[in-house]
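> the sequence and its predicted three-dimensional model are supplied below.
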Amino acid sequence: MAKASRYPPGVPCWLGLSSPDVEASKAFYGGLFGWDSYILADDKLGDYVVWTLGGPQGPGVCGLLALADDTERSSWTCQFSVTDMGAAIARVQAAGGLALTDGVDVGHLGNWGLVADPEGASFALWQPYASPGAGVVGEPATMCWVELACRDIDQARRFYGQVFGWTFAGWSCHGTAYTDGKVADRPVAGLVVMDERWPPHYPPHWMPYFAVTDCDASTARAAELGARIRVPPTGAPPGRFALMTDPAGARLAIITPAR
């Protein structure tokens, strides 16, 4: 198992799910990915479920928190590493985004802040203290990619370039233009345009990809557990992928990476 010990600034480092039903979400993702969990109690955030790989004592791979308001949409929040929370929030605001929270210390683990880009897609910032983020990435049942669906790709490139210093490279997949955001010439995130195939009311958003060993089998298992399959298993240069919403409506993707 390849463990992650640090994340350069601008690299996705953690995923957090906000759910209206914590126990139902634990059952779905435990059944899909085999995750175990433990509870991290925090005075500011309340009880936070840390999902683990390889048993309750295994490395943390992502988190789960109950929605504070049942009118909110269930969703995954993609979190990016920063070295200075105050400076990162200032860059977000200078680039036209919003600071939805101030930086909040999460015990001795790190400082967390929630922000949004100019189109309203929210994401989180993480300034690590004791915890750099997920203990494992890129392995089966862990985060391997994050993707922004937006309507103004040029604006998104300007914004994330200013905030994280990303450079960009474009390519095409099945006739759809795709953009990679890079840190030090390493692709770390994708950007895709929400075209006429998307419902006009659907908001721009970040979505995680999880690696699996068999995309078709995992898609079938997700459907059995109550997921709604939005895009069935499909081949692409990066691998075979599928898009879905979990039983509470949070969007996610799975992919069997190409060798």
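Great, that's in hand.
> going by C-alpha atoms from here, please, whenever you check contacts or count neighbours.
OK.
> how about the contacts made by the residue nearest the centre of the chain?
A centroid search over the chain (Cα atoms, centre = their mean) returns Cys78, at 3.2 Å, as the residue closest to the centre. Neighbouring residues of Cys78 by Cα atoms under 8 Å, 6 or more residues apart in numbering: Pro12, Trp14, Leu15, Gly16, Phe123, Ala124, Val146, Trp206, Met207, Pro208.
> included below, for side-by-side comparison, is a second structure:
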Amino acid sequence: MTHPKAGDPVWVDLYTADPDRSIAFYGELFGWTAERAGEEFGGYITFSKNGKDVAGGMGKTPDSPEGPDQWTVYLSSPDARATADAAAAHGGTIVVPPMDVGDIGVMAVLGDPDGAGIGIWQAGTFSGFETTAIVDGGTWRDHDGAPSWFELHTRRYDTALEFYRDVFGWNDTMAMPEQPGFRYTTIHSTSPMLGGVMDASETLPEGAPAGWTVYFGADDVDKAVAKVVELGGTILVPAQDTPYGRMASVADATGARFSLGGNVL
């Protein structure tokens, strides 16, 4: 992930009402360690696995926008301000305008045409993930507890694909063979594919928003799910076998949703 393409997922961070509880939760679940930045960076949390950065986190403040605890996926951009302008011109909204984060990069948060939140990251001295669970040369890298897949569930499937192609330059996508009730397009057409977009018009519950989710690798998904519950989290979709490995959807101790996956495309 040191040389990502434009539009690749390069970072995730957690927006949490209780940073201490979140640090303890993910430390117990994945063996992550946490380092807090100084006041100039708002006490931003960097989570690491085996000494390599895997995710970030930010605690809510009295001035923070209202909203649930959640994970945000960031896509790479060579010019965050130009990407934000393009998003606004193609039916998106700017939630957090582009802002410099010291010399480490430029960030912003958008809403896509279906209202799913998505971050922008323009790298400075910090490129993003230092390790992922994504297949590289047919082998796993640092699988357990590392980001493994990034997925958008949307009711406006065709519109979403057009938006991400126009705004983030997704020009190498691959549509999976369609089946009744299943339409899916991957971000890349060759491995590592990184993530994809699912037509969730028939699966999202009424009133549930469209959104991105991050999968974290789990060598034993069932054991990880049991640990989530033990630590005060909840099961949203029980562990189940899929053509792409065993997977589950859960929420952490403060309600932020994520998924666990034993395999990826």
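Great, that's in hand. These numbers were taken from a predicted model, which means no experiment stands behind them.
> TM between them?
Put the two chains on top of each other and the TM-score (TM-score structural alignment, normalised by the length of the first structure) is 0.90; 251 aligned residues with a Cα RMSD of 2.0 Å.
> just to revisit the earlier point, what do we get in the second structure for the residue nearest to the centre of the first structure?
Alignment note (TM-score structural alignment): Cys78 of the first structure maps to Val73 of the second structure.
> not counting residues beside it along the chain, what's closest to that match?
Nearest residue to Val73 of the second structure, sequence neighbours excluded (Cα to Cα, 6 or more residues apart in numbering): Val12, at 4.6 Å.
> pretty sure that neighbour is in a strand, no?
Yes. Assessed by DSSP: H, G, I helix; E, B strand; the rest coil, Val12 of the second structure belongs to a strand.
> hang on, isn't it packed against Trp71?
Yes. Taking Cα atoms under 8 Å as the definition, Val12 of the second structure is a contact partner of Trp71 at 6.6 Å.
> spit out the residues that contact the two alike.
Val214.
> work out for me the element the match of Cys78 of the first structure sits within.
Assigned by DSSP states H and E, Val73 of the second structure belongs to strand 70-76.
> relative to the first structure, what is the average displacement of that strand?
Once fitted to the first structure, strand 70-76 of the second structure is off its aligned match by 0.4 Å on average (mean Cα distance after the TM-score superposition for the first structure).
> any chance of TSV for the contacts of Cys78 of the first structure, columns distance to Val106 of the first structure and neighbour count?
Formatted as TSV, those follow (distance: Cα to Cα, whole Å; neighbours: other Cα atoms under 10 Å):
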residue	distance to Val106 of the first structure	neighbour count
Pro12	18	26
Trp14	14	26
Leu15	15	23
Gly16	14	22
Phe123	17	22
Ala124	13	23
Val146	23	22
Trp206	23	22
Met207	23	22
Pro208	23	24
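> map the residue nearest to Val73 of the second structure across to the first structure for me.
Looks like Val12 of the second structure aligns to Leu15 there (TM-score structural alignment).
> please name the residues that touch its match.
By Cα under 8 Å, 6+ apart, the contact set of Leu15 of the first structure is Val61, Cys62, Gly63, Trp76, Thr77, Cys78, Gln79, Met143, Pro208.
> can you tell me how far it sits from Leu65 of the first structure?
Distance of Leu15 of the first structure to Leu65 of the first structure, given as Cα to Cα, to the nearest Å: 11 Å.
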